[in-house]
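Enquirer: take a look and give me a structure for this.
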Amino acid sequence: MPLFSQTQGDPTHPTLVFLHGFLGSVNDWSETINHLKGSYYCVCLDLPGHGHSASITAPLEAGFTYCHRLIRCALDDLKINQYTLVGYSLGGRIALDYARTQNDPDLKNLILESAHIGLASAEEKAQRYSHDLNWAKRFATENIMQSIYEWYEQTVFSDLSCSEKDRLINSRSCNYGVCLANMLLATSLARQTDMHPFLESNHLRITALPIYYCFGEKDQKFKNLAKQLSIQHKLNVTQFDAVGHNIHQQAPLQYAQFIAKQITT
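Expert: Take a look at the predicted model:
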């Protein structure tokens, strides 16, 4: 079953492909795309277990590989050639691993928003899988509104006001808990390949893939990660002031301008 896709803009314009985060959908990008669709062909995909792709189940042992195959099929169905891949959080992790594994000559730029690059040690991965397994059990067994409410109580979302959290919770309430639980485990950070070697090898290539990383000023966890990426891998990093983990929803115009700048630079 193919991933649900939503397109806006002129197909003859440069193509942007958007991958949302956990609990999200194609709708998350609407405000940003309103500022881009006049100059770009914008393609949004619903990831497995989310939105109109909720019935698609990723295998637990090969979740990333399965997502890559579905993304490639979606791009082929839409007859997309050269494109920029934009991923937020979970979508960013999938996008980064896609770039690592697919060696796709049509992928011209990679834009990552608040995305982790993987864990190195077996101990860290075991701890993370235990953490994700606990959340998966909550999503699969608890009331969906309660599970989502608890999700947004995590430290990474501490910058959100009560009204912002309420808006997000209401917009996420149409999700199905069991589908979310499956996707959470299939694409757990514990199952993600450590991206440090890929980032290092890409940096040293003559024809390196341009990778742009952005984070919110209020998101201390990913602010620290971005600093590390800038020093260790010379990655192009950008801070968005006065926002947290979800930049494209808190500052859609600035985020759209950021994307346009990277592509035209």
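
Enquirer: C-alpha from now on. contacts and neighbour counts both.
Expert: Will do.

Enquirer: can you pull out the helices in the stretch 1-150 of the chain?
Expert: 30-34, 63-77, 90-102, 122-141, 144-151 (DSSP state H, counting those that start in this stretch).

Enquirer: nearest to Ile259, out of those helices?
Expert: Across these, Ile259 has its closest neighbour in helix 30-34 (9.8 Å, C-alpha to C-alpha).

Enquirer: for that closest one, which helices and strands make contact with it?
Expert: Helices and strands touching helix 30-34, as assessed by 3 or more C-alpha pairs under 8 Å, 6 or more residues apart in numbering; DSSP states H and E, comprise helix 247-250, helix 252-264.

Enquirer: change it to 7 Å
Expert: Counting contacts by 3 or more C-alpha pairs under 7 Å, 6 or more residues apart in numbering; DSSP states H and E, helix 30-34 packs against helix 252-264.

Enquirer: need the contact partners of the helix it packs on.
Expert: Residues outside helix 252-264 that contact it (C-alpha atoms under 7 Å, 6 or more residues apart in numbering): 31-32, 35-36, 247-248.

Enquirer: spatially, which two of these are the most separated?
Expert: Going by C-alpha to C-alpha, the pair spanning the contacts of helix 252-264 furthest: Leu36 and Ile247, at 15.7 Å.

Enquirer: for stretch 245-255, the distance to its chain's centre please.
Expert: Centroid separation between stretch 245-255 and its chain, computed with C-alpha atoms, centre = their mean, to the nearest Å, is 13 Å.

Enquirer: what about it, how long is it end to end?
Expert: One end of stretch 245-255 to the other measures 13 Å (C-alpha to C-alpha, to the nearest Å).

Enquirer: want to put them side by side, so please do this one too:
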Amino acid sequence: MVSVMTSVRGINVHYQIINPRAEKTIVFLHGFTGSTKTWDTVIQSFQKDYRIFAIDLIGHGLTDSPYSVRRYSMEEQVELLHEFFEARRVPSFTLVGYSMGGRVALAFAVKYASMIEKLVLESSSPGLPTEAERTARRKNDRTLAEKIEKNGLDAFVKEWENIPLFESQKALPTPKQLVIRQERLNQRAVGLANSLRGMGTGQQPSYWDELKKMTKPVLLITGELDQKFQQKAIDMEEKFLCCENKTVPDVGHAVHVENPQIFATIIEEHLETI
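Expert: Got it, this is the predicted structure:
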């Protein structure tokens, strides 16, 4: 695995790549408070015939955390990824996104459908369908962003790892929990705060109406213990033209963290059969 820093649209972007000469390409996008490190175990499970990119999104990992909220918009993140792939002459690929990264992946697939071979969304959504819901979410995200900046990362991470969405992660071995915590603590307050302000679920457009226009195969993965996103996946499956919906038993929101081997196997089987 090679770690690389490059400049795209005036942003220093960090990514990792393995098997650079393989013909088939898979791209992984992490969730909020995550980084390329979240995929380390998953990537090791893939066969060597896949070239794999894992990318730190704006405000996360080793990628820049600008002070301008405008740079964090969903539209800006999509354009940054597009120029990243264009510069590396990657014309098409399977795109995998988790949670926030899944929202980014879907936004990219909506705008640049011709570049997508297959789309894999883990515990994600197309956004909020009504303006009232988006307004309420923007207010909550602004409040959380201000708390992060005011109270610092330590206080935020302590609160964040105890929200119901991540309850199932408390059953993981202690060393693995510590790795997850450290990944969150390695973020920057300005990056997380501006990510919430710029491309939080309430800030992004709703893509619900775009789902039925997508013709590429879609794989949805959720955890059995994450009922909220399991229901979102069911609702999404009804709209996609070509969709497979997989529920992984005994895990929650971060399937790839709680059971990386099964997560990788589901994707590989999907790529081989569709």
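
Enquirer: please work out which of the helices of the stretch 1-150 of structure 1 is packed deepest.
Expert: Mean neighbour count (mean count of other C-alpha atoms under 10 Å) peaks for helix 90-102 among the helices of the stretch 1-150 of structure 1, with a mean of 22.

Enquirer: residues contacting the spatially most central residue of structure 1?
Expert: With distances taken as C-alpha atoms, centre = their mean, Gly91 lies nearest the centre of structure 1, 2.0 Å away. Residues near Gly91 of structure 1 by C-alpha under 7 Å, 6+ apart: 19-21.

Enquirer: switch to 10 Å and redo it
Expert: By C-alpha atoms under 10 Å, 6 or more residues apart in numbering, the residues touching Gly91 of structure 1 are 18-22, 24, 45-47, 85, 97, 112-115, 187.

Enquirer: ok, now Ser92 of structure 2?
Expert: Counting by C-alpha under 10 Å, 6+ apart, Ser92 of structure 2 makes contact with 24-26, 85-86, 112-118.

Enquirer: same check, this time on Asp235 of structure 2
Expert: 125, 208, 229.

Enquirer: one more: Ser195 of structure 2?
Expert: Per C-alpha under 10 Å, 6+ apart, neighbours of Ser195 of structure 2: 32-33, 57-60, 65-66, 69-74, 100, 141, 145, 189, 203.

Enquirer: just to revisit the earlier point, overlap between the contacts of Asp235 of structure 2 and structure 1?
Expert: On the basis of both residues aligned by TM-score structural alignment, their matches' C-alpha atoms under 10 Å, what survives of those in structure 1 is Phe229.

Enquirer: ok, back up a step: and the helices of the stretch 1-150 of structure 1 as a markdown table, adding distance to Tyr213 of structure 1?
Expert: What follows is these, written out as a markdown table (distance: least, C-alpha to C-alpha, whole Å):
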| stretch | distance to Tyr213 of structure 1 |
| --- | --- |
| helix 30-34 | 17 |
| helix 63-77 | 20 |
| helix 90-102 | 10 |
| helix 122-141 | 23 |
| helix 144-151 | 24 |
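
Enquirer: where do the strands sit along structure 2?
Expert: For structure 2, applying DSSP state E gives strands covering 2-8, 11-18, 24-29, 50-55, 93-98, 116-122, 218-223, 243-248.

Enquirer: Ser168 of structure 2: which of those strands is closest?
Expert: strand 218-223 (9.9 Å).

Enquirer: what's the mean deviation for the closest one versus structure 1?
Expert: Strand 218-223 of structure 2 differs from its equivalent in structure 1 by a mean of 0.7 Å after superposition (mean C-alpha distance after the TM-score superposition for structure 1).

Enquirer: work out the gap between that strand and the centre of the chain.
Expert: With C-alpha atoms, centre = their mean, you get 13 Å for strand 218-223 of structure 2.

Enquirer: what do you get for stretch 222-239 of structure 2?
Expert: Using C-alpha atoms, centre = their mean, the offset of stretch 222-239 of structure 2 from its chain centre is 16 Å.

Enquirer: and for stretch 203-219 of structure 2?
Expert: How far stretch 203-219 of structure 2 lies from its chain's middle: 15 Å, per C-alpha atoms, centre = their mean.

Enquirer: just stretch 25-41 of structure 2 next, same as before
Expert: Counting by C-alpha atoms, centre = their mean, stretch 25-41 of structure 2 comes out at 7 Å from the chain centroid.

Enquirer: quick one: that stretch aligns where in structure 1?
Expert: Here stretch 25-41 of structure 2 aligns to structure 1 at residues 15-31, judged by TM-score structural alignment.

Enquirer: how long is the matching stretch end to end?
Expert: Stretch 15-31 of structure 1: ends 17 Å apart by C-alpha to C-alpha.

Enquirer: and if you look at stretch 45-53 of structure 1?
Expert: End to end - C-alpha to C-alpha - stretch 45-53 of structure 1 spans 9 Å.

Enquirer: over which residues of structure 2 does it lie when aligned?
Expert: Using TM-score structural alignment, stretch 45-53 of structure 1 pairs with 55-63 in structure 2.

Enquirer: what residues sit buried inside the matching stretch?
Expert: Buried residues in stretch 55-63 of structure 2, defined by neighbour count with 16 or more other C-alpha atoms under 10 Å: 55-63.

Enquirer: next one: stretch 226-239 of structure 2
Expert: Buried-residue list, stretch 226-239 of structure 2, by 16+ other C-alpha under 10 Å: 226, 229-230, 232-233, 236-237, 239.

Enquirer: so how far does stretch 132-140 of structure 1 sit from its counterpart in structure 2?
Expert: Compared with structure 2 after fitting, stretch 132-140 of structure 1 deviates on average by 1.0 Å (mean C-alpha distance after the TM-score superposition for structure 1).

Enquirer: so that stretch matches what in structure 2?
Expert: Stretch 132-140 of structure 1 covers residues 141-149 of structure 2 once aligned (TM-score structural alignment).

Enquirer: and Ser173 of structure 1, how many neighbours does it have?
Expert: Ser173 of structure 1: 17 surrounding residues under other C-alpha atoms under 10 Å.

Enquirer: counterpart of it over in structure 2?
Expert: So, by TM-score structural alignment, Ser173 of structure 1 is matched to Leu185.

Enquirer: skipping adjacent residues, who's closest to its match in space?
Expert: Leu153 (6.2 Å; C-alpha to C-alpha, 6 or more residues apart in numbering).

Enquirer: you'd agree that neighbour is up against Arg188?
Expert: Yes. Leu153 of structure 2 lies in contact with Arg188 (C-alpha atoms under 10 Å); the separation is 7.4 Å.

Enquirer: list the contacts for Leu144 of structure 2?
Expert: Leu144 of structure 2 neighbours (C-alpha under 10 Å, 6+ apart): 138, 150, 156, 192-193, 196-197.
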